[in-house]
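J.: Quick one, fold the following:
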Amino acid sequence: MREWCRTAFVIGVAVLVPVLSTAGQQDADRTVAGGGITAPGWQGAVDSQAASQGKSVKDSKFEQKGDTFHLTIGPAAVYWNPKNTASGDYTVKATFTEAKMTSGHPHPMGLFIGGSRMGTPEQSLIYCTAYRDGSYIVRRFNGSNVTQVARKTPNPAVKKAASADESVTQEVAWIVKPDKAECQINGTTVASFDKAELVGPGKLESTDGVYGIRVSHNMDVTVSNLKLTK
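T.: Now for the predicted structure:
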């Protein structure tokens, strides 16, 4: 798309710019009143694009009620407790429930692992997330660079919501072994990677590190049963 724009700029710009502007207006980050993180020990960081627009985790709510986290999200973000670290062989899992679709199209929710330099411009992590339309996606963050490790892909293991107003629950897990890391959704492996694909220059420093929650923008989500097992 960008290459085409360079070669056909004069013809296309008058049409393209309004289309992009309209799309952005349709799904802009909302601002949640009374936002901020109140769950003890937890921190968060919005995506670099949202941060460049002056957004922060204060534009969303991240609360804890008992053992359940309640997220009312404006800009897309990651949330973590620095005490939550994993190393070696491990499994991290949690249960995610989206009450209903709060924007014009589905957005994903799930877990990240391998977090390092969290909350800094050099933040690094990989996440696996599930959509309410029965798809999943895997991405890696290295500072402001975003790498699509596995494209958005339909999979029968990922539950579909019956309608935009219906809730959907997904169990998301990362299973890290000596030579592999797997994302499981609802007990089924949907993506498996050799560690060499994930770790190295320009990638993760290690699959060891902080683990936590990844949510896209404009979502209402609860997260329960977040746990690490060895």
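J.: all contacts plus neighbour counts: C-alpha atoms, from now on.
T.: Will do.
J.: Setting the sequence-adjacent residues aside, check what's closest to Met118.
T.: Spatial nearest neighbour of Met118, chain neighbours left out: Ser124 (7.1 Å); criterion: CA to CA, 6 or more residues apart in numbering.
J.: Can you get me a residue count around the one you found?
T.: Counted with other CA atoms under 10 Å, residues neighbouring Ser124 total 28.
J.: what's the answer for Asn142, then?
T.: Asn142, neighbours per other CA under 10 Å, totals 20.
J.: now do Thr222
T.: That count, for Thr222 with other CA under 10 Å as the rule, works out to 20.
J.: residues in contact with it?
T.: 68-71, 96-98 (CA atoms under 8 Å, 6 or more residues apart in numbering).
J.: What of Ala130?
T.: 108-110, 136-137, 158, 170, 172, 185.
J.: 10 Å instead?
T.: Ala130 makes contacts with 96, 106-111, 136-138, 152-155, 157-160, 169-172, 185, 215, as judged by CA atoms under 10 Å, 6 or more residues apart in numbering.
J.: Please apply the same query to Leu226.
T.: By CA under 10 Å, 6+ apart, the neighbours of Leu226 are 67-69, 92-96, 111, 171-173, 212-213.
J.: What is the nearest of the residues you listed to Ala50?
T.: Lowest distance from Ala50 to these (CA to CA) belongs to Ile213, with 17.4 Å.
J.: Summarise which helices and strands the longest helix seen in the chain is packed against.
T.: Using DSSP state H, we find that the single longest helix of the chain is helix 9-26. Judged by 3 or more CA pairs under 10 Å, 6 or more residues apart in numbering; DSSP states H and E, the packing partners of helix 9-26 are helix 2-7.
J.: compare with the first, here's sequence two:
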Amino acid sequence: MRIPMLFVAVLATATSLTAQEQAALPSGWQARADRANAPMQNVKFVPMGDGYHVTLGPSVILYNPAQRAEGAYRAQASFTQTRAPAHPEAYGLLVGGQNLDAPNQDYLYFLVRGDGKFLVKHRAGAETHTLVDWTEHAAITRADAAGKATHALAIEATSEGVRFLVN
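T.: Take a look at the predicted model:
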């Protein structure tokens, strides 16, 4: 199995940032909003400790085209939601990304949210295909009273299939 690109995503989704807005991203990283007219000035993505701190206004994908995997691989990341959002917000991983800066974008994504649910979808151009709709699962930690939740997510790809793992 050959997976052309591997990316970490925050929120499911996908208009690339202008050159001026790109300066706010870590070196090599790019962002794409779900809606073409989304206000990207609220997107904050900065290094913090051994990871990144992300604050979003619109739904976006964040990716680094240099991050690639072929054959069997495991993509993983830990996410901490620090406070309660106004409505259920999702975050997670995307893999198999192709043409992420073009109208014919293509990728698979795995998201969780603070209400204990997960989602798996495929995006092909402007269309999304639901593989697993929002589903509650005991492995997904519900956010506490302050809205804090931490999740370790992974996607494992092998010649036998793809596995989605939480915590």
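J.: equivalent range in the second structure for the longest helix of the first structure?
T.: Per TM-score structural alignment, helix 9-26 of the first structure has no counterpart in the second structure.
J.: give me every residue that touches the aligned partner of the residue nearest to Met118 of the first structure in the second structure.
T.: Aligned counterpart of Ser124 of the first structure in the second structure: Asp106 (TM-score structural alignment). Neighbouring residues of Asp106 of the second structure by CA under 10 Å, 6+ apart: 95-100, 122-128.
J.: of these, buried ones?
T.: With neighbours counted by 16 or more other CA atoms under 10 Å, the contacts of Asp106 of the second structure contain buried members at 95-98, 100, 122-124.
J.: what residue of the second structure matches up with Glu98 of the first structure?
T.: Aligned partner of Glu98 of the first structure by TM-score structural alignment: Gln81.
J.: Just list the residues touching that match, thanks.
T.: Contacts of Gln81 of the second structure (CA under 10 Å, 6+ apart): 54-55, 89-91, 113-114, 143, 146-151.
J.: For Asn42 of the second structure, state which of the contacts of Asp106 of the second structure is nearest.
T.: Leu100 (20.5 Å).
J.: quick one: buried residues of the strand or helix carrying Ala77 of the second structure?
T.: For Ala77 of the second structure, the element it lies in under DSSP states H and E is strand 73-81. In terms of neighbour count (16+ other CA under 10 Å), strand 73-81 of the second structure has its buried residues at 73, 75-76, 79, 81.
J.: So which of the contacts of Asp106 of the second structure are in helices?
T.: Assignment to helices by DSSP H places none of those there.
J.: Distance to Ile61 of the second structure added to the residues you listed, as CSV?
T.: Below are the contacts of Asp106 of the second structure laid out as CSV (distance: CA to CA, whole Å):
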residue, distance to Ile61 of the second structure
Val95, 11
Gly96, 13
Gly97, 11
Gln98, 13
Asn99, 13
Leu100, 9
His122, 13
Arg123, 12
Ala124, 14
Gly125, 14
Ala126, 14
Glu127, 15
Thr128, 14
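J.: burial measure for Lys44 of the second structure, as a count.
T.: Each residue near Lys44 of the second structure was counted by other CA under 10 Å, and the total is 16.
J.: before we move on, what about the one 3 residues further on?
T.: Number of residues near Pro47 of the second structure (other CA under 10 Å) recorded here: 12.
J.: I'd say it and Pro26 touch.
T.: Yes. Counting by CA atoms under 10 Å, Pro47 of the second structure does reach Pro26; the two are 6.8 Å apart.
J.: Okay, the aligned residue in the first structure for Glu70 of the second structure and Gly209 of the first structure: tell me how far apart.
T.: Counting by TM-score structural alignment, Glu70 of the second structure lines up with Ser87 in the first structure. As judged by CA to CA, to the nearest Å, Ser87 of the first structure and Gly209 of the first structure stand 6 Å apart.
J.: now swap in Ala150 of the first structure and tell me
T.: The spacing between Ala150 of the first structure and Gly209 of the first structure, counted by CA to CA, is 21 Å.
J.: which of those two has more neighbours?
T.: Gly209 (22 against 16).
J.: Under the alignment, what does that one map to in the second structure?
T.: Checking TM-score structural alignment: Gly209 of the first structure goes with nothing.
J.: Can you tell me which of the contacts of Ala130 of the first structure are classed as buried?
T.: Buried among these by 16+ other CA under 10 Å: 96, 106-111, 136-138, 152, 155, 157-160, 169-172, 185, 215.
J.: So which of the residues you listed are in strands?
T.: Mapping these onto strands (DSSP state E) picks out 96, 109-111, 136-138, 152, 169-172, 185, 215.
J.: and His87 of the second structure, what does it touch?
T.: By CA under 10 Å, 6+ apart, the residues touching His87 of the second structure are Gly114.
J.: One more: Ala150 of the first structure?
T.: Shown in contact with Ala150 of the first structure (CA under 10 Å, 6+ apart): 128, 136-140, 190-193.
J.: can you count the residues close to Val54 of the second structure?
T.: Val54 of the second structure: 17 neighbours (other CA under 10 Å).
J.: What is the equivalent residue in the first structure for it?
T.: Val54 of the second structure maps onto Leu71 in the first structure, by TM-score structural alignment.
J.: Thought Phe112 was touching Arg139 of the first structure, still the case?
T.: Yes. With contact defined as CA under 10 Å, Arg139 of the first structure counts as touching Phe112 (9.3 Å).
J.: what touches both of those two?
T.: With contacts defined as CA under 10 Å, 6+ apart, the residues adjacent to both Arg139 of the first structure and Phe112 are 125-129.
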